[in-house]
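Trainee: Build me a model:
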Amino acid sequence: MTNVGVVGLGNMGRGMAASLLRRDFRVVGYDASAASAQRAAEAGVELVDSLAEVAAQCDILVLSLPNPQIVEAVINGADGLSKHMRSGTLILDTSTSDPQVSRRLAAQLKEVGVRFVDAPVSGGPSGAQNGALTFFIGGDEEDVSRATPVLDAMAKNRFHIGASGAGNVAKIVNNLLCASHLVIAAEAFKLAESAGVPVGDLLESINAGSGRSGVTMYNFPSRILNGAFNSGFTMQLMRKDVRLAMSLVKSQGLELPIVQDMADVWQASESVIPDGDDFNRIVQFSAAEAQE
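Mentor: From the prediction side, this is the model:
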């Protein structure tokens, strides 16, 4: 039995831990939130009280954390993983993070014999729970190969994009497209309804035509038109991912005016759509309301 540590036991980390347990991995978990840790324990995860204990018991560590700042703190904080990991440990970071942070951590850890693979995911909490995630992977071929049994326990699809950081570039681009498609689809459907054609009457034909996207094929029928708004992915998380995209744009010295306009919409929505709301709520955003 391979011992796998999972650091971060929120909706995503807890689901990934459950998928690993079904494949007969021993899963040792840690989360700073007692409530998140308890829910994971009820699913069969063996809890420990510190990052040091996770590092002591496991040679493969899966990180599922909210942002690159927390990834950095978990690894390099005062009592972070870097103080306790043995040479040969492999970190599989499934957080959506900054590619530059991933590259820097990979280089730093390599010097002490610890390997780092960035492997952010798409598929939401249901995909994590059901072992049906899509992984965007960046790292050395040898390290990715070593991580394959763990990845396969959690994945429906996995793509090794390239060297360290490439996984996060791919995930940022993926979420940038999703964020953009939601905004433009919402406006396009407002146009249709203003012209007398309800979205429900329009959607099937759009999804058979060239205007379709994942947003029109899945989000609208499954999360939006039925009023569910229950993807498990929040406005706060998508706003963070859009900010990561804009940071990447800046780092590349690019001017992408349409991307900037879309990012401005997500930023402006902060004043009227709470962070904890489902990210699909962006389709209800009104610039006029935000300016009031």
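
Trainee: When you work out contacts or count neighbours from here on, use the C-alpha atoms and nothing else.
Mentor: OK.

Trainee: Please enumerate residues in contact with stretch 65-83?
Mentor: 7-8, 51-52, 55, 63, 94-98, 101, 105, 109, 237, 240 (C-alpha atoms under 8 Å, 6 or more residues apart in numbering).

Trainee: and if we set it to 7 Å?
Mentor: Stretch 65-83 is contacted by residues 8, 51-52, 55, 95-98, 101 when judged by C-alpha atoms under 7 Å, 6 or more residues apart in numbering.

Trainee: now these in a markdown table, with secondary structure?
Mentor: Below are the contacts of stretch 65-83 laid out as a markdown table (DSSP: H, G, I helix; E, B strand; the rest coil):
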| residue | secondary structure |
| --- | --- |
| G8 | coil |
| L51 | helix |
| A52 | helix |
| A55 | helix |
| S95 | coil |
| T96 | coil |
| S97 | coil |
| D98 | coil |
| V101 | helix |
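
Trainee: C-terminal to the biggest strand by length in the chain, what's the next element?
Mentor: If you go by DSSP state E, the chain has its longest strand at strand 155-162. The C-terminal neighbour of strand 155-162 among helices and strands, as given by DSSP states H and E, is helix 166-194.

Trainee: before we move on, the earlier item: what is the distance between the longest strand of the chain and the centre of its chain?
Mentor: Distance, stretch centre to chain centre, for strand 155-162: 14 Å (C-alpha atoms, centre = their mean, to the nearest Å).

Trainee: following the helix or strand encompassing A268, which helix or strand comes up?
Mentor: Using DSSP H and E, the element containing A268 is helix 257-268. Under the assignment DSSP H and E, the closest C-terminal helix or strand after helix 257-268 is helix 287-291.

Trainee: want to put them side by side, so please do this one too:
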Amino acid sequence: MTPNNSSSTRLGIIGFGQVGQAMAKVLTRSHSVTIFDLRTDQCRAHPLVENGDVTLASSSAALVDASDIVILCLPTPEASHAVAAHISGAMRPGLIVMETSTVTPQDVAALDAVLSPGGARVVDTAVIGGIHALSSGQAVFLVGAAQDDSDPISAVLKQLAAEVFYLNRQGGGMRAKLVANAVSHGVYVVLSEAIAVATAQDIPMSVIYRLLARESGLSRPLTHRIGERLFNGNFAGGMSTANARKDSKLFLETAHELKVPVFAIQAAHSVYEIAACEGMAADDYAIVATLWEKWIGRTLRAEEVSP
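Mentor: Below is the predicted model:
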């Protein structure tokens, strides 16, 4: 089967795991795609390779020679550094290297230091969303560059993404992804603690799930406390910090009585204790975020927020 190549931009994907495969599935619809992965036998057996939808390169350097944009889809920062060392000699002016692996901003800078002397441009292009979203062209991308609709990166991302955020500087995409992932991972621990305490009291999971799924549940701390109150500096009225502290304390006492260990919620409670000592007890508890304004010396207010 021959790809329907409506674009003259040649794409290369290094790393043909689940992410690389999902990207290739979408991109072969309008691009010539070459892949490379150390697991060559597995690659040869993949339907995209067997059907001729993608070309399997003999080496990472050979892939670079056959590509205008190289997409890194690797499992660890160490793997990205290793690949960069292998392909550095094949760099040329105009080549774009998109780092979609999850790495740090410092890793992106290190990749740039290795690859840009040969004329390549390194752009961090972090992915948010699961494999299903990516394979259906509905992922979210965080790009460490300014937006330019004529840029070949933008053309590629339009196929893969439901939404693209441009962070205007190298490393910005990875910075934003690490923050977003930290929220997801942290919230999951809080949820695990909460449903454990609910289970210990025989509260139906269907009830807890629906309560938290409502806008007044998990969404409200973001949309109301941050979007409507913190960003506007509006801390009058609402649920006071004193009441939030009281409710948090009652939950912790309940968990202790039930012998259910909690960690994240215990840590969060300490912030309400600090806020109370800082004279914030009467204000809406959205004000606790301003503690970080004091600690980092910068405002947390947004200049503009789109729903």
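
Trainee: circling back: go through the helix holding A268 of structure 1 and flag the buried ones.
Mentor: Of all the residues in helix 257-268 of structure 1, those buried under the rule 16 or more other C-alpha atoms under 10 Å are 259, 262-263, 265-266, 268.

Trainee: And for stretch 188-195 of structure 2?
Mentor: In stretch 188-195 of structure 2, counting by 16+ other C-alpha under 10 Å, buried: 190-191, 193-195.

Trainee: and if you look at stretch 7-22 of structure 1?
Mentor: Those would be 7-21, for stretch 7-22 of structure 1 by 16+ other C-alpha under 10 Å.

Trainee: Out of the residues you listed, list just those in helices.
Mentor: 11-21 (DSSP state H).

Trainee: Next, give me the two most distant ones among the residues you listed.
Mentor: N11 and L21 (15.6 Å; C-alpha to C-alpha).

Trainee: Find the nearest non-adjacent residue to E273 of structure 2, please.
Mentor: R245 (6.8 Å; C-alpha to C-alpha, 6 or more residues apart in numbering).

Trainee: can you pull the contacts of the one you found?
Mentor: 269, 272-273 are the contacts of R245 of structure 2 under C-alpha under 7 Å, 6+ apart.

Trainee: which element is it on?
Mentor: Per DSSP H and E: helix 241-258 holds R245 of structure 2.

Trainee: quick one: that helix to helix 172-200, angle?
Mentor: Interaxial angle of helix 241-258 of structure 2 relative to helix 172-200 (axes from the mean of the first three to the mean of the last three C-alpha atoms, to 10 degrees): 60 degrees.

Trainee: against structure 1, where does helix 241-258 of structure 2 fall?
Mentor: Per TM-score structural alignment, helix 241-258 of structure 2 has no counterpart in structure 1.

Trainee: quick one: buried residues of that helix?
Mentor: With burial defined by 16+ other C-alpha under 10 Å, the residues of helix 241-258 of structure 2 counted as buried are 241-245, 248-249, 251-252, 255.

Trainee: Any chance of CSV for those, columns distance to V123 of structure 2?
Mentor: Listed next are these as CSV, based on distance: C-alpha to C-alpha, whole Å:
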residue, distance to V123 of structure 2
T241, 43
A242, 46
N243, 46
A244, 43
R245, 44
S248, 43
K249, 46
F251, 45
L252, 45
A255, 46
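
Trainee: out of those, who's nearest I208 of structure 2?
Mentor: Looking across these and measuring by C-alpha to C-alpha, the closest to I208 of structure 2 is F251, at 14.8 Å.

Trainee: Look up how far A146 of structure 2 lies from the closest one.
Mentor: Applying C-alpha to C-alpha, to the nearest Å, the value for F251 of structure 2 to A146 of structure 2 is 45 Å.

Trainee: do the same with W295 of structure 2
Mentor: 30 Å.

Trainee: okay, those two: which has more neighbours?
Mentor: Shown here are W295 of structure 2 and A146; by other C-alpha atoms under 10 Å, A146 has more neighbours (13 against 8).

Trainee: buried set for stretch 85-104 of structure 1?
Mentor: Buried, per 16+ other C-alpha under 10 Å, within stretch 85-104 of structure 1: 85-86, 89-103.

Trainee: what does stretch 70-79 of structure 1 give?
Mentor: 71-72, 74-75.

Trainee: and the residues you listed as JSON lines, adding distance to N157 of structure 1 and secondary structure?
Mentor: Listed next are the buried residues of stretch 70-79 of structure 1 as JSON lines, based on distance: C-alpha to C-alpha, whole Å; DSSP: H, G, I helix; E, B strand; the rest coil:
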{"residue": "V71", "distance to N157 of structure 1": "24", "secondary structure": "helix"}
{"residue": "E72", "distance to N157 of structure 1": "27", "secondary structure": "helix"}
{"residue": "V74", "distance to N157 of structure 1": "27", "secondary structure": "helix"}
{"residue": "I75", "distance to N157 of structure 1": "27", "secondary structure": "helix"}
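
Trainee: With distance to A37 of structure 1 added, can I get those in CSV?
Mentor: Rendered in CSV, the data for the buried residues of stretch 70-79 of structure 1 read as follows (distance: C-alpha to C-alpha, whole Å):
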residue, distance to A37 of structure 1
V71, 18
E72, 21
V74, 16
I75, 19
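
Trainee: Look up how far V140 of structure 2 lies from the residue most central in space within structure 2.
Mentor: With distances taken as C-alpha atoms, centre = their mean, the residue of structure 2 nearest its centroid is K177 (3.3 Å). In this view, K177 of structure 2 and V140 of structure 2 are 10 Å apart by C-alpha to C-alpha.

Trainee: now swap in N168 of structure 2 and tell me
Mentor: Following C-alpha to C-alpha, the distance that separates N168 of structure 2 from V140 of structure 2 is 16 Å.
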